[in-house]
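Undergrad: Pasting a predicted model and its sequence here:
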Amino acid sequence: MDTLTDKGCQVRVEYDLESDYFYGVILNIKGVISFQGRSIEELKQALSDSVEEYLLLCKEIGVTPEKSFFALSYLMVMPCLFNSRI
């Protein structure tokens, strides 16, 4: 499984069939940085823009930006499969 990253930030991405959008959130930081796009290219650009805004904000308020870690992997399991194993 490939991981979408930008400037050392690992993200989780989901796709919503109803809205036809990809949604993403940066993992393993205390705050919430989210982004969205209709295509993979839009999603990547939105991620890059969000990270850049976060870094600028941290600089403005004098806070060291957090880095997300690459140690976690996410596996999505359909609830019906998970429940049948319990």
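TA: Everything's here; your move.

Undergrad: From here on, just use CA atoms for contacts and neighbour counts.
TA: Will do.

Undergrad: gap between the helix or strand hosting residue 51 and the chain center?
TA: Assessed by DSSP states H and E, residue 51 sits inside helix 40-61. In this view, helix 40-61 has its centroid 11 Å away from the chain centroid, taken as CA atoms, centre = their mean, to the nearest Å.

Undergrad: Over to stretch 34-47?
TA: That offset, for stretch 34-47, works out to 10 Å (CA atoms, centre = their mean).

Undergrad: hold the first one in mind and look at this next one:
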Amino acid sequence: MKYLNYKGYTGSIEYSPEDNLLFGKVLGIKGLISYEGETGKQLENDFKESIEEYFSDCKLKGISPERPFKGSFNVRISSSLHQKAALMAIEMKTSLNNLVAEAIRQRVGEDPV
């Protein structure tokens, strides 16, 4: 397993040989949620507890928890690549967004929506 998953949140798994400790952070959000453990099971438990603590903190503050990987992001590319992609999308009678989404699906191997 490369990542931990819990309630829609994904966490990294890293190792510190200096501390002989596993650690990680929640990916795909601006806020920092980190966790650690001496074993894989401890790491997983601390990850889940950290997510639950984050939910409790948000509730106390009256704010909505940040949702990871919302499905939108900015991409910065050269103007010439942007032009080529936009013209290709027009020729294909699709949107630039659909063209980019299909290219990403092909690259990462996800099934079409």
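TA: Arrived safely. Quick caveat, the model's predicted, so the values are computed rather than measured.

Undergrad: Check which helices and strands the helix holding residue 51 of structure 1 is in contact with.
TA: Judged by 3 or more CA pairs under 8 Å, 6 or more residues apart in numbering; DSSP states H and E, helix 40-61 of structure 1 is in contact with strand 5-6, strand 21-26, strand 34-37.

Undergrad: Just the buried positions in it, please.
TA: Buried residues in helix 40-61 of structure 1, defined by neighbour count with 16 or more other CA atoms under 10 Å: 43, 44, 45, 46, 47, 48, 50, 51, 54.

Undergrad: list the contacts for the residue most central in space within structure 2?
TA: What sits nearest the mean C-alpha location of structure 2, by CA atoms, centre = their mean, is residue 28, with 3.4 Å. Counting by CA atoms under 8 Å, 6 or more residues apart in numbering, residue 28 of structure 2 makes contact with 10, 68, 69.

Undergrad: Among these, which one has the most neighbours?
TA: Ranked by neighbour count (other CA atoms under 10 Å), these have residue 10 at the top, with 18 neighbours.

Undergrad: now the buried residues of helix 40-61 of structure 1 in JSON lines, with distance to residue 18 of structure 1?
TA: As requested, these are exported to JSON lines (distance: CA to CA, whole Å):
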{"residue": "43", "distance to residue 18 of structure 1": "17"}
{"residue": "44", "distance to residue 18 of structure 1": "21"}
{"residue": "45", "distance to residue 18 of structure 1": "22"}
{"residue": "46", "distance to residue 18 of structure 1": "20"}
{"residue": "47", "distance to residue 18 of structure 1": "21"}
{"residue": "48", "distance to residue 18 of structure 1": "25"}
{"residue": "50", "distance to residue 18 of structure 1": "24"}
{"residue": "51", "distance to residue 18 of structure 1": "27"}
{"residue": "54", "distance to residue 18 of structure 1": "29"}
